[in-house]
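> The following block contains a protein sequence and its predicted model.
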Amino acid sequence: MSLFDALRDDPESVVSIIEHTNVDPAATEAEIRTLCEEVLEYGFRSAVVVPYHVELAQGILGDRANVVAVIGFPYGIQNSTAKRAEADALLEHADELDMVMNRTAFANGDDESVVEDVRAVKDAIDDRTLKCIIESPTLSPEEIRHAATLVEEGGAEFVKTAVGYDGPTDPVEIEAIRGGLDSDTEIKASGGISSFEEVLEMVEAGATRIGASSGVEIYESTR
């Protein structure tokens, strides 16, 4: 059974693919505690937080849910050495990392630097899952496919659509990402997803994970 069919048959199981997110740079410890408590209450797959809050989130969640840290956030303009150092510092408390592609290198046609940037972080985190954000709302379908191919070449397990600052993600972007990937690389859709129907659209297009600050609202919309 496909993920799409499984979700249609059991909408409440959507929690298993939602990465409940608060990457607001002004987020307080109290807000991150609430985020993590919601992860545990609803059974979301993980909590996604900025590096400052990773240790706090891990202390609350323990081994009951994953902690995902964002790095190179939000524009990906840091060099590979800086991103690798950031990743190294998070390994004690983070289960997965969501990095931002070097968007400046990509915009300048420097494919080698894009690939090496992803590879440097993947080498640093070894068997932990790496997702790479390409900021697909800012790209054409052709650029999306090309960015996805480069991210896959760098060794990331997932291509992620967006940080959520440059507009919502559209299912067409998911389809374009899939067009640039081999079958083993997965897709995380994020950016403006706030209902179960929107999740279904993303999954039908090819996404297998959903990043959302509206995890509770998505769950409630299944009932």
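Done, it's in. Everything numeric in this text was worked out from a predicted model, so none of it was measured.

> Only C-alpha atoms from now on, for both contacts and neighbour counts.
Fine.

> ok, residue 177 to residue 97 distance?
According to C-alpha to C-alpha, to the nearest Å, residue 177 and residue 97 sit 19 Å apart.

> ok, the two, which is more surrounded?
Neighbour totals were compared for residue 177 and residue 97, and residue 177 leads with 29 against 26 (other C-alpha atoms under 10 Å).

> Please name the residues that touch the more buried one.
Shown in contact with residue 177 (C-alpha atoms under 8 Å, 6 or more residues apart in numbering): 144-145, 148, 159, 187.

> dropping in the other structure now:
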Amino acid sequence: MAAYTIDQLAQLIDHTNLKADTKPEAIKQLCQEAKDYHFKMVAVNQVQSELCAQELADTDIHVGAAIAFPLGQTSIAAKVFETQDAIAKGAQEIDYVINLTQAKAGNLAYIKEEMAALVSVCRQAQVICKVIFETAYLEKEEIIAIATIAKEVKPDFIKTSTGFAATGARAEDVRLMKETVGDAVKVKAAGGIRDLETLITMVQNGAERIGTSAGIAIIEEARFYLTRHRTNQIKI
């Protein structure tokens, strides 16, 4: 069990706006909120990387670009280019969606090739690489197989979901992913995490990063909890 201050909780959160119809003003607001609450990262569509980099200059808050989002149905070469372009425009973290067509076909060699290519680009640029599984579409055995590849290739994180599928993060999937990769890779839970209780559940099951558009509500709920219980830490 670990104890978290408000700032430590905020540092678990990737503050997210991945809506297709988001205006530049909303992205600027997202960045200001990230500064106000000291979230770890802003998670945005790749094309918004440059704007976020400008808004978050001279802060320790990372810009996170979503690659091949949300379907993952582009070639390895396309994902590599999109990643390189995002990094050139200021992205410090990359969250890419695997090719689910190949995963469901059992073509694990393709999944490994794709992962190795994206991890290599990120390693060369010294940015963080996260691999989105989209667990809503995967069976238990498929999750284990892809996580086993990750244990070998070693991205920084494996991640449950985009938030665009029928279901998002599930505690059992987070636990399975973490049990498979052990300490070799971290796990990010995302999709449907909208309150403090769910965040705590995900962390208890092995998540070390949380992707959510409800970060402000979660932190305010945590503040209320700390005030009510007259403490400055939440035990997880």
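Noted; the coordinates are in hand. As the structure is a computational prediction, the values presented were derived from the model and not from experiment.

> Would you convert the contacts of residue 177 of structure 1 into CSV that also reports distance to residue 24 of structure 1 and neighbour count?
Rendered in CSV, the data for the contacts of residue 177 of structure 1 read as follows (distance: C-alpha to C-alpha, whole Å; neighbours: other C-alpha atoms under 10 Å):
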residue, distance to residue 24 of structure 1, neighbour count
144, 25, 25
145, 28, 21
148, 26, 29
159, 21, 33
187, 23, 28
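
> Just the ones of the residues you listed in strands?
Filtering those for membership in strands, criterion DSSP state E, returns 159, 187.

> would you list the contacts of residue 177 of structure 1 in TSV and tack on distance to residue 31 of structure 1?
Below are the contacts of residue 177 of structure 1 laid out as TSV (distance: C-alpha to C-alpha, whole Å):
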residue	distance to residue 31 of structure 1
144	33
145	36
148	33
159	27
187	27
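
> which of the contacts of residue 177 of structure 1 lies closest to residue 54 of structure 1?
residue 159 (21.7 Å; C-alpha to C-alpha).

> corresponding residue for that closest one in structure 2?
In structure 2, the residue matched to residue 159 of structure 1 (TM-score structural alignment) is residue 158.

> Show me where structure 1 has its strands.
With strands called from DSSP E, structure 1 shows them at 18-22, 46-49, 66-71, 96-100, 129-133, 158-160, 186-190, 209-212.

> Make a markdown table out of the ones you listed and add distance to residue 200 of structure 1.
Formatted as a markdown table, these follow (distance: least, C-alpha to C-alpha, whole Å):
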| stretch | distance to residue 200 of structure 1 |
| --- | --- |
| strand 18-22 | 12 |
| strand 46-49 | 19 |
| strand 66-71 | 23 |
| strand 96-100 | 22 |
| strand 129-133 | 21 |
| strand 158-160 | 17 |
| strand 186-190 | 11 |
| strand 209-212 | 10 |
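
> Which one of these lies nearest to residue 197 of structure 1?
Smallest distance to residue 197 of structure 1 across the strands of structure 1 (C-alpha to C-alpha): 12.4 Å, for strand 209-212.
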